[in-house]
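1. I'll drop the sequence and a predicted model, then ask my questions.
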Amino acid sequence: MSYRGTTALITGASAGLGEVFARQWAERGADVVLVARRLDRLEELAGALKRRHGITARPLAADLARPGAAAALKTELAERGITVQTLINNAGFGSHGAFAEQEPEHITRMIQLNVGAVAELTRTFLPELVADGRGALVTVASTAAYQTTPAMAVYGVKAFVLSLTEALAHETRRSSLRVLAVSPGPVSTEFFDVVGTQEAAVGRVSSPAEVVTAARRALERRRTPPSTVAGLPNRLSSLAPRFAPRRLVLATAGRALNA
């Protein structure tokens, strides 16, 4: 896995996991393109990374939930002469509550960001990632990808993120590109502020650094696995739904999420 001399495009880079991905990649010598909606935060982070690590950090404000945002981003980078070796699909959000009581526009935006943007960005950049082969494709899935989540029904689209990434790991297996889906459990980020409740934080809460370090170490293995669950307790809990009856899995998840 290469860092120095490569450029990593990181979505959702203004806070949380995205910010830590940017810090860990920059610390190892990678240039970074930081993408999120909050330009002021991106500019602050970019300045700090440049000063501390002597790398190039470019902040780009973009609403990735807008269809066509990936193509527009690719065009902007091409105009600046920037090619990307690593893509880290981190941007996403969740919500808590009964599906029938949520605003349709909110549901649509969540699906577009958590699924549509991941697919569009990956399809847009994957050919050049494979052609170069020095970097990685990383997607942030969730332990929610391994089981149904009543009261967070739409966030279950993370199962698509996991499945897509594992499929691409197989499709690109003859290249030197490393492809990984990392699935964290609850993480101490702004995620739960957006969700609107701590009831969605089921299990041990990890720090962003723990999750990013787990992903990076998986990428640095001689043979990168197609997916990894961050944290031993989360790995164990992700296995349980495979063996328990579906009614029991649903009832347990429903109680945990106060559905």
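-> Nice, I can see it.

2. for the rest of this, base every contact and every neighbour count on C-alpha atoms.
-> Fine.

3. how deep is residue 72 tucked in, by neighbour count?
-> 13 (other Cα atoms under 10 Å).

4. now name the helix or strand holding it.
-> Using DSSP states H and E, residue 72 sits in helix 69-79.

5. mind listing what's buried in that helix?
-> Of the residues in helix 69-79, 69-70, 73-74 count as buried by neighbour count, 16 or more other Cα atoms under 10 Å.

6. got it, and stretch 231-248?
-> Buried residues in stretch 231-248, counted by 16+ other Cα under 10 Å: 231, 234-235, 237-238, 241.

7. what's the span of that stretch, first residue to last?
-> 24 Å (Cα to Cα, to the nearest Å).

8. contact partners of that stretch?
-> 143, 146-147, 184-185, 203-204, 206, 211, 214, 229, 249 (Cα atoms under 8 Å, 6 or more residues apart in numbering).

9. of these, closest to residue 51?
-> residue 211 (24.9 Å; Cα to Cα).

10. can I assume that closest one is in contact with residue 230?
-> Yes - counting by Cα atoms under 8 Å, residue 211 touches residue 230, with 5.7 Å between them.

11. buried ones among the contacts of stretch 231-248?
-> Buried among these by 16+ other Cα under 10 Å: 143, 146-147, 184-185, 206, 211, 214, 229, 249.

12. quick check: neighbours shared by residue 211 and residue 230?
-> residue 184.

13. and the helix holding residue 72, how far from the chain's centre?
-> Relative to the centre of its chain, helix 69-79 is centred 20 Å away, using Cα atoms, centre = their mean, to the nearest Å.

14. which other residues reach that helix?
-> Contacts for helix 69-79 (Cα under 8 Å, 6+ apart): 62-64, 83, 117, 120-121, 124-125.

15. repeat that for stretch 184-192.
-> By Cα under 8 Å, 6+ apart, stretch 184-192 touches 15-17, 93-94, 140-144, 198, 200-208, 211, 229-231, 234.

16. from the chain's centre, how far out does that stretch sit?
-> 12 Å.

17. in addition, the following structure is provided for comparison:
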Amino acid sequence: MATALITGASAGLGLEFAWQLATARHDVVLVARNEERLTRLAAQLEAAAGIRAEVLVADLSDRADVERVADRLRDTERPVGLLVNNAGMGLNQRFVTGDLDAEESALAVMVTAVMVLSHAAAGAMVARGRGAILNVASVAALLTSGTYSAHKAWVRVFTESLAVELSGTGVTATALNPGFVHTEFHERGRIDMTAYPEIVWLSPEDVVATALADVRRGAVISTPSLRYRTLSAVARLAPRSAVRSFGRYRRAFQGQETSPPVP
């Protein structure tokens, strides 16, 4: 029974990954900042699925905490067969007038931690000749929605490059590119999404099921739902000037000017 390590496991897509992997009889290592949530989730997973759920409390904006998670991935006596780099955050601010400390934290969580943990996992997995890395990017990687788009663009291209390097090793790398998903993500970022119709939303159950199916077949790019695959194709083919024009759209949010919300 393979073990999966999931970052951002206490809520949102990370929580759904934990449940689907546990019910598929995988042991899990749950990584997030909220110890109370993680401990409660671990107990629920063990009781419901009969698997082993390990709790690893870590703040992925803290380099020392990231290294503790990396050490767990390098552990040869307790091998991890699947790494899910899911932890992320939304910044409801413009870059020029925004809080730079918040920007640096977001960069650490969504870029640096992904790089460090992927390096640790890939090294251990290649040595065993098997394993998989799933990095959560976004369709925003193809747009110009502030630094979030920049971070997710890095994740997407990094994962594609990693997949090329891992070819023939028995280890795969997949970039998951969801759109808007019904989770706590926008609420936590204080982003008002009430104006968006139901058709743009995906369920976390469907997103995670698609992602895991794509990991199993070794897909490099996983984009759940036909509508977001279509949007991604349009964004890739459209002139970048048109994509940038869309990115200049601003809307009022609590009396402030903000970038468009990001998937």
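-> Thanks, I have it. A quick note: this is a predicted structure, and the numbers were derived from the prediction, not measured.

18. rewinding a little: which of the contacts of helix 69-79 of the first structure has the largest number of neighbours?
-> Most crowded among those, counting by other Cα under 10 Å, is residue 64 at 27 neighbours.

19. that one -> the second structure?
-> Superposed on the second structure with TM-score structural alignment, residue 64 of the first structure falls opposite residue 60.

20. so that match makes contact with residue 114?
-> No - the criterion here is Cα under 8 Å, and residue 60 of the second structure misses it with residue 114 at 9.3 Å.

21. which residue ranges of the stretch 151-263 of the second structure form strands?
-> 171-176, 180-181, 201-202, 221-222, 251-253, 256-258 (DSSP state E, counting those that start in this stretch).

22. can you tell me which of those strands is most buried?
-> strand 171-176 (a mean of 28; mean count of other Cα atoms under 10 Å).

23. what's the spacing between that one and its chain's center?
-> From the chain centre to the centre of strand 171-176 of the second structure is a distance of 12 Å (Cα atoms, centre = their mean).

24. mean shift between it and the first structure?
-> In the superposition with the first structure, the average deviation recorded for strand 171-176 of the second structure is 1.3 Å (mean Cα distance after the TM-score superposition for the first structure).

25. how about that strand, aligned to which bit of the first structure?
-> So strand 171-176 of the second structure sits over residues 177-182 in the first structure, by TM-score structural alignment.

26. ok, and what's touching the matching stretch?
-> Here stretch 177-182 of the first structure has contacts from 1, 129-130, 132-142, 161-162, 165-166, 168-169, 215, 218-219, 224-230, using Cα under 8 Å, 6+ apart.

27. among those residues, which are located in helices?
-> Using DSSP state H, the subset of those located in helices is 129-130, 132, 161-162, 165-166, 168-169, 215, 218-219.

28. tabulate those in a markdown table, adding columns for distance to residue 107 of the first structure and neighbour count.
-> A markdown table is the format used below for these (distance: Cα to Cα, whole Å; neighbours: other Cα atoms under 10 Å):
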| residue | distance to residue 107 of the first structure | neighbour count |
| --- | --- | --- |
| 129 | 31 | 23 |
| 130 | 33 | 21 |
| 132 | 36 | 17 |
| 161 | 17 | 25 |
| 162 | 20 | 24 |
| 165 | 23 | 25 |
| 166 | 25 | 17 |
| 168 | 26 | 16 |
| 169 | 29 | 22 |
| 215 | 28 | 25 |
| 218 | 32 | 22 |
| 219 | 32 | 24 |
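
29. kindly indicate which of these lies nearest residue 111 of the first structure.
-> So of those, ranked by how close each gets to residue 111 of the first structure (Cα to Cα), first place is residue 161, at 11.2 Å.

30. got the contact list for the spatially closest residue to the closest one that is not a sequence neighbour?
-> Excluding the flanking residues, the one nearest residue 161 of the first structure by Cα to Cα, 6 or more residues apart in numbering is residue 141, at 5.8 Å. Contact analysis of residue 141 of the first structure by Cα under 8 Å, 6+ apart lists 158-159, 161-162, 181-184.

31. ditto for residue 176 of the first structure
-> Contacts of residue 176 of the first structure (Cα under 8 Å, 6+ apart): 130, 133-134.

32. just residue 86 of the first structure next, same as before
-> 6-9, 129, 135-138.

33. rerun that using 10 Å as the cut-off
-> Residue 86 of the first structure is in contact with 2-3, 6-10, 30, 32, 125-126, 128-130, 132-138, 177-179, counting by Cα atoms under 10 Å, 6 or more residues apart in numbering.

34. same check on residue 58 of the first structure?
-> 9, 31-35, 42-43, 45-47, 50.

35. quick one: which of these sit in helices?
-> Per DSSP H, the contacts of residue 58 of the first structure map to helices at 42-43, 45-47, 50.

36. with neighbour count and distance to residue 154 of the first structure added, can I get those residues in CSV?
-> As requested, these are exported to CSV (neighbours: other Cα atoms under 10 Å; distance: Cα to Cα, whole Å):
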residue, neighbour count, distance to residue 154 of the first structure
42, 25, 28
43, 18, 32
45, 21, 31
46, 25, 33
47, 17, 36
50, 16, 38
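
37. spatially nearest residue to the corresponding residue of the second structure for residue 43 of the first structure, not counting backbone neighbours?
-> Alignment note: residue 43 of the first structure maps to residue 39 in the second structure; criterion TM-score structural alignment. Distance criterion Cα to Cα, 6+ apart; nearest residue to residue 39 of the second structure, sequence neighbours excluded, is residue 55 at 6.5 Å.

38. tell me which element that neighbour falls in.
-> Short version, using DSSP H and E: residue 55 of the second structure is in strand 53-57.

39. ok so, going back, wouldn't the match of residue 43 of the first structure be in contact with residue 10 here?
-> Yes - applying Cα atoms under 10 Å, one finds residue 39 of the second structure in contact with residue 10, separated by 9.3 Å.

40. so what sits against both of these two?
-> Shared contacts of residue 39 of the second structure and residue 10, counting by Cα under 10 Å, 6+ apart, come down to residue 30.

41. quick one: buried residues of stretch 82-95 of the second structure?
-> 82-93.

42. re the thing from before, now check the second structure for the residue matching the residue nearest to residue 161 of the first structure.
-> Per TM-score structural alignment, the equivalent position to residue 141 of the first structure in the second structure is residue 137.

43. ok, its match to residue 162 of the second structure distance?
-> Relative to residue 162 of the second structure, and taking Cα to Cα, residue 137 of the second structure is found at 14 Å.

44. check residue 67 of the second structure too.
-> From residue 67 of the second structure to residue 162 of the second structure the distance is 20 Å (Cα to Cα).
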